[in-house]
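A.B. asks: All I have is the shape, not the residue letters:
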């Protein structure tokens, strides 16, 4: 199967040897997104809700670049540094889905890139 690299200026540029996403057939594998605003190159970490919304906007930009939207997401993985933030993250994350929720796991980790508090990756299919 042919692989297509998905990169958009509307999401943060990769900061290592990876791409924003890979599309193969009808499957999209998106790298984890953090709360880096691609327009300003500044982190949005004022509060966990704003941080989560920026992450989801970055995910949305990648989905858009692949001709998809949140209804195409099959699975997501959420990495957080403090499980006490789960409720607020979950509420912000859930606002991007309408009546259809993907499979998901949420994992607390010791640290994330750039000392952010949340990172989200998705797998989608059209």
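C.D. replies: The structure has been received and is ready for your questions. All values reported here derive from a predicted model rather than from experimental measurement.

A.B. asks: From now on I want contacts and neighbour counts done on CA atoms only, so please keep to that.
C.D. replies: Will do.

A.B. asks: which helices and strands sit right next to the longest helix along the chain?
C.D. replies: Taking DSSP state H as the criterion, the chain has its longest helix at helix 48-65. Other elements packing on helix 48-65 under the criterion 3 or more Cα pairs under 8 Å, 6 or more residues apart in numbering; DSSP states H and E are strand 27-33, strand 36-37, helix 86-94, strand 118-125.

A.B. asks: Can you lay out the ones you listed as TSV showing distance to residue 44 and mean neighbour count?
C.D. replies: Below are the helices and strands packed on helix 48-65 laid out as TSV (distance: least, Cα to Cα, whole Å; neighbours: other Cα atoms under 10 Å):
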stretch	distance to residue 44	mean neighbour count
strand 27-33	12	21
strand 36-37	6	20
helix 86-94	14	15
strand 118-125	11	22
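
A.B. asks: just the angle between whatever helix or strand comes next after the longest helix of the chain and strand 27-33, please?
C.D. replies: Heading C-terminal from helix 48-65, the first helix or strand you meet, by DSSP states H and E, is strand 73-80. Counting by axes from the mean of the first three to the mean of the last three Cα atoms, to 10 degrees, strand 73-80 points 20 degrees away from the direction of strand 27-33.

A.B. asks: this is the comparison structure:
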């Protein structure tokens, strides 16, 4: 299996030894970017809804590193994200 780690200054730095994304056999996998501003590393937004928007924004900047965009990708934050809310009370903000 061909596997390549993707790193770019346009996305938040990953924690520990994790990669921002991994290209494996033509599939780009991203995970765990959190609600962090790529430039400062600080959490963006005061509400769960604002932070969710940032979480969904962050993986999009990884797509161009592989010559992709959200219109040509089959599953990306624009079309069908997977987002895990830690508390039930946050679910309505996430589903907007």
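C.D. replies: Now that the structure is in, tell me what you want to look at. Here the structure is a predicted model, which means the values were calculated and not measured.

A.B. asks: Quick TM-score on the pair, please.
C.D. replies: In this superposition the chains share a TM-score of 0.79, using TM-score structural alignment, normalised by the length of the second structure; 91 aligned residues with a Cα RMSD of 1.8 Å.

A.B. asks: Roughly how far does the residue nearest the centre of the second structure sit from residue 88 of the second structure?
C.D. replies: Closest to where the C-alpha atoms of the second structure average out (Cα atoms, centre = their mean) is residue 59, at 2.9 Å. Applying Cα to Cα, to the nearest Å, the value for residue 59 of the second structure to residue 88 of the second structure is 24 Å.

A.B. asks: what's the answer for residue 2 of the second structure, then?
C.D. replies: 39 Å.

A.B. asks: What separation do you get for the counterpart of residue 86 of the first structure in the second structure and residue 2 of the second structure?
C.D. replies: Taking TM-score structural alignment for the superposition, residue 86 of the first structure sits opposite residue 91 in the second structure. Using Cα to Cα, residue 91 of the second structure is found at 37 Å from residue 2 of the second structure.

A.B. asks: Next, count neighbours for residue 20 of the second structure.
C.D. replies: 23 (other Cα atoms under 10 Å).

A.B. asks: Then residue 60 of the second structure?
C.D. replies: Applying other Cα under 10 Å, I find that residue 60 of the second structure has 19 neighbouring residues.

A.B. asks: who's in contact with the nearest residue to residue 12 of the first structure once chain neighbours are set aside?
C.D. replies: Distances taken as Cα to Cα, 6 or more residues apart in numbering put residue 38 closest to residue 12 of the first structure, at 4.8 Å, once the chain neighbours are dropped. By Cα atoms under 8 Å, 6 or more residues apart in numbering, the contact list for residue 38 of the first structure reads 9, 10, 11, 12, 13.

A.B. asks: circling back to that earlier point, with adjacent residues omitted, what lies nearest to the match of residue 86 of the first structure?
C.D. replies: Closest to residue 91 of the second structure by Cα to Cα, 6+ apart is residue 85, at 6.3 Å.

A.B. asks: returning to that earlier point: Provide a PyMOL selection command restricted to the buried entries of the contacts of residue 38 of the first structure.
C.D. replies: Buried members of the contacts of residue 38 of the first structure, defined by 16 or more other Cα atoms under 10 Å, are picked up in PyMOL with:
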select buried, resi 10+11+12
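
A.B. asks: Of the contacts of residue 38 of the first structure, which pair is most distant in space?
C.D. replies: 10 and 13 (8.8 Å; Cα to Cα).
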